[in-house]
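Enquirer: Requesting a structural model of the entry that follows:
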Amino acid sequence: MPVVEVEGRRLSLSRLEKVIYPDGTTKGEVLHYYAAHGSAILPHLRDRPLSLLRYPDGPDGELFFTKRVPQGTPDWVKICEVPRSGGGTMRQVVLQDLASVVWAANLVVEFHTPQWRYETPGVADRLVFDLDPGAPATITDCCEVALWLRERLAADGLAAYPKTSGSKGLHLLSPLRPADSREVSEYAKRVAGEAAAELPGLAIATMAKRLRPGKVFIDHSQNAARKTTATPYTLRARPTPAVSTPVTWEEVAGCADPADLAFTLPDLPPRLAAHGDLMTPLLNPRAARPLPGS
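Expert: Model (predicted):
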């Protein structure tokens, strides 16, 4: 089992030659991606309790979602106590450094985090909309909804930053001054309802799956304190090594084909070189704006 040193920590990495994705992408390539680009993903993970979607045998194998601390977690990986909805607390991992990111990536995971930090559970510092297209709708339809939401949020003084979900749709995130997750959820639900009313035949804001075909579901529920969202730059358990990739509004407005906003592991190095981290405003307290009405 290879042993590597990352920022002074010794890590045992397993089965680097194992093929994870059907296109031939190996576990070693996955780990190299996270090690090489940890400076981009780490700021979006830091201080947030981690939820993991594990797929150790690839996206066609067993997938299991966990919030609990994985067995064998090193003692140098930070652990926090998170309140549980039914009372009591649960221990979760917090990735605070690059060594912790590489350790977690060795488990073959998607990274998911809530909209709040472990020191202030249930106090959100960002707003999120998950735009999920129901076939035959595609990400191109999500882009139309995203542009409407961008203007609607701007009217309330909020800036929105888009990224691909790494699956079928788009995520929009806005930096907020800390606010109760319940208030953020109520605001997001109201705006989603407005979008559905203004974009009939294109967008819906209700959970009913029977209503989704051909429309974009504006999922506002991920603002709830108990919910999580795929972290920027995380790989996803898809048939290809898809990455949840920040994009420009110009790319959103110009999307004419789903392939225009489909990014996989090899696409990220040149994008980061060209754009840097397009989600940097989410990390800047000066960019945060108050929740309307608060």
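Enquirer: C-alpha only now, for contacts and for neighbours.
Expert: Noted.
Enquirer: Quick one: name whatever helix or strand follows the helix or strand containing Ala195.
Expert: Assigned by DSSP states H and E, Ala195 belongs to helix 181-198. Downstream of helix 181-198, the first helix or strand assigned by DSSP H and E is strand 203-204.
Enquirer: which outside residues touch that following strand?
Expert: For strand 203-204, contacts defined as CA atoms under 8 Å, 6 or more residues apart in numbering pick out 145, 192-193, 195-196, 211-212, 215-218.
Enquirer: now it: how far from the chain's centre is it?
Expert: Here strand 203-204 is found 21 Å from its chain centre; the criterion is CA atoms, centre = their mean, to the nearest Å.
Enquirer: about what we covered before: restrict the contacts of strand 203-204 to the buried ones and give me that as a ChimeraX selection.
Expert: ChimeraX command restricting the contacts of strand 203-204 to the buried ones, with burial defined by 16 or more other CA atoms under 10 Å:
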select :145,192,193,195,196,212,215,216,217,218
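Enquirer: Which single one of the contacts of strand 203-204 is nearest to Pro49?
Expert: Using CA to CA, Ile218 is the member of these that lies nearest Pro49, at 24.6 Å.
Enquirer: Next up, the contacts around that closest one.
Expert: The contact partners of Ile218, by CA under 8 Å, 6+ apart, come to 129-132, 192, 203-206.
Enquirer: Could you pull out the buried residues of stretch 229-246?
Expert: Neighbour-count burial for stretch 229-246, with 16+ other CA under 10 Å as criterion, is recorded at 229-237, 240-246.
Enquirer: and if you look at stretch 171-187?
Expert: In terms of neighbour count (16+ other CA under 10 Å), stretch 171-187 has its buried residues at 171-181, 183-185, 187.
Enquirer: here's the other one to compare against:
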Amino acid sequence: MTQKVLVRVDGRELSLSNLDKVLYPDAAFTKAEVIDYYSRIAPVLLPHLKGRPLTVKRFPNGVNGGFFFEKNAPAHTPGWIPTVNLPAPGSTKNRETIDFPIVNDLPSLVYYANLAALELHLPMWRVTEDGEPLAPDTLVFDLDPGAPATIVDCCRVAVLLRDALKEDGHESFPKTSGNKGMQLYVPWDQGPGTSDYAKALAQRLEAGNPHVTSVMAKRARPGKVFIDWSQNNPYKTTVAPYSLRANRIPTASTPLLWDEVEDCRSPDELVFTAPDVLARVEEHGDLFMPARA
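Expert: Have a look, this model is predicted:
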């Protein structure tokens, strides 16, 4: 039988269910702990979610069970969670448009955490208060290591990217993906064109480094770091900073200090779980705050 608990979060009443369900069996990490993490990380997470259409990856039976991506706000979504109706090219359900949720506040975040929406994914652009898409305000490079390359190799490429971006007048901010790779975010105020610029820069680095590829084909990646510039497509999303990931243990996409990137010698150095991330925020605040354009 489903166990439900009624709670009030910032004046909103929510019904939380199955709080003792274990969502990360190897860590004995429960839904209650997932909700607790998202509630406690909310002060630094919510500014990154604000105004961005949200896509979630839900794991109702935990990370060892099935999952599904959800873009369309569920039918039972509370009316106080705003939605925006946007085009949905390539929709798996042949929808022409989708009602994306916008998670701007703590009750909305807790609502999605209660749905076992472990992973939060965002585009590099926001919408206006009227729901109209704006130009991208962020450029992203997704660094994906092809085995036997690891995040250590991604760190080397991240430094090269940082320096190349600096030459072009751009500041960049690193974070782990929470999986095996990492991302660099670049505040952007030059309108459309992020994809073209990102592709050209990735190709520039590829030309001077045999351990880098800008080619998407899997056969081109073994032993190299793939600089995925295509995440700048307006219909693509990237995992949000501070989002949990559906791994064996509750890792999270974690903003980094450049010193940590430069000094990384082992993949284990850049594995951060939910408690680690909360402790880091306590120490450093939101390292990703400057990445918000």
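Enquirer: May I ask which two of the contacts of strand 203-204 of the first structure are separated the most?
Expert: Greatest spatial distance in those: Val145 and Leu211, 16.6 Å, computed using CA to CA.
Enquirer: Show me where the stretch 151-293 of the second structure has its strands.
Expert: Along the stretch 151-293 of the second structure, counting by DSSP state E, counting those that start in this stretch, strands occupy 173-176, 182-187, 212-213, 225-228, 238-239.
Enquirer: Figure out which of these is closest to Arg8 of the second structure.
Expert: When the strands of the stretch 151-293 of the second structure are compared by CA to CA, strand 238-239 sits nearest Arg8 of the second structure, at 28.2 Å.
Enquirer: Are there helices or strands packed against that closest one, and which ones?
Expert: Applying 3 or more CA pairs under 8 Å, 6 or more residues apart in numbering; DSSP states H and E, one finds that strand 238-239 of the second structure contacts strand 117-122.
Enquirer: can you do 10 Å?
Expert: strand 55-58, strand 117-122, strand 138-145 (3 or more CA pairs under 10 Å, 6 or more residues apart in numbering; DSSP states H and E).
Enquirer: could you dump the ones you listed to CSV with mean neighbour count and distance to Lys166 of the second structure?
Expert: Formatted as CSV, these follow (neighbours: other CA atoms under 10 Å; distance: least, CA to CA, whole Å):
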stretch, mean neighbour count, distance to Lys166 of the second structure
strand 55-58, 22, 31
strand 117-122, 23, 25
strand 138-145, 25, 14
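Enquirer: residues in the second structure aligned with stretch 7-16 of the first structure?
Expert: Counting by TM-score structural alignment, stretch 7-16 of the first structure falls onto residues 10-19 of the second structure.
Enquirer: First-to-last residue distance for that stretch?
Expert: End-to-end distance of stretch 10-19 of the second structure (CA to CA, to the nearest Å): 20 Å.
Enquirer: Can you list the neighbours in contact with that stretch?
Expert: Contact with stretch 10-19 of the second structure is made by 1-8, 30-35, 78, 80, 105-108, 110-111, 113-115, as judged by CA atoms under 10 Å, 6 or more residues apart in numbering.
Enquirer: Just the buried residues of these.
Expert: With burial judged by 16+ other CA under 10 Å, the buried subset of the contacts of stretch 10-19 of the second structure is 30-35, 105-108, 110-111, 113-115.
Enquirer: circling back: any idea which of the buried residues of stretch 171-187 of the first structure is closest to Leu283 of the first structure?
Expert: Among those, Pro175 lies closest to Leu283 of the first structure (CA to CA), at 7.8 Å.
Enquirer: For the second structure, which residue occupies the most central location?
Expert: Val239 (1.6 Å; CA atoms, centre = their mean).
Enquirer: Return the residue of the first structure aligned against it.
Expert: By TM-score structural alignment, Val239 of the second structure lines up with Ala230 in the first structure.
Enquirer: ok, that match touching Gly166?
Expert: Yes: using CA atoms under 10 Å, Ala230 of the first structure is in contact with Gly166, at 8.6 Å.
Enquirer: what do those two both touch?
Expert: Residues touching both Ala230 of the first structure and Gly166 (CA under 10 Å, 6+ apart) are 236, 243-244.
Enquirer: okay, these in CSV with distance to Pro270 of the first structure next?
Expert: Conversion of those to CSV gives the following (distance: CA to CA, whole Å):
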residue, distance to Pro270 of the first structure
Arg236, 19
Val243, 13
Ser244, 15
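Enquirer: now the longest helix anywhere in the second structure: which residue numbers in the first structure?
Expert: Ranked by residue count under DSSP state H, the longest helix found in the second structure is helix 31-49. Counting by TM-score structural alignment, helix 31-49 of the second structure lines up with residues 27-45 of the first structure.
Enquirer: For that stretch, what is the distance to the chain centroid?
Expert: Mean-position distance between stretch 27-45 of the first structure and its chain equals 14 Å (CA atoms, centre = their mean).
Enquirer: likewise stretch 265-273 of the second structure?
Expert: Centroid displacement of stretch 265-273 of the second structure relative to its chain, using CA atoms, centre = their mean, is 18 Å.
Enquirer: Would you mind measuring the gap between the ends of it?
Expert: In stretch 265-273 of the second structure, first residue to last residue: 19 Å (CA to CA).
Enquirer: Among the contacts of Ile218 of the first structure, which one sits closest to Pro22 of the first structure?
Expert: Checking the contacts of Ile218 of the first structure against Pro22 of the first structure with CA to CA, the nearest one is Asp132 at 24.3 Å.
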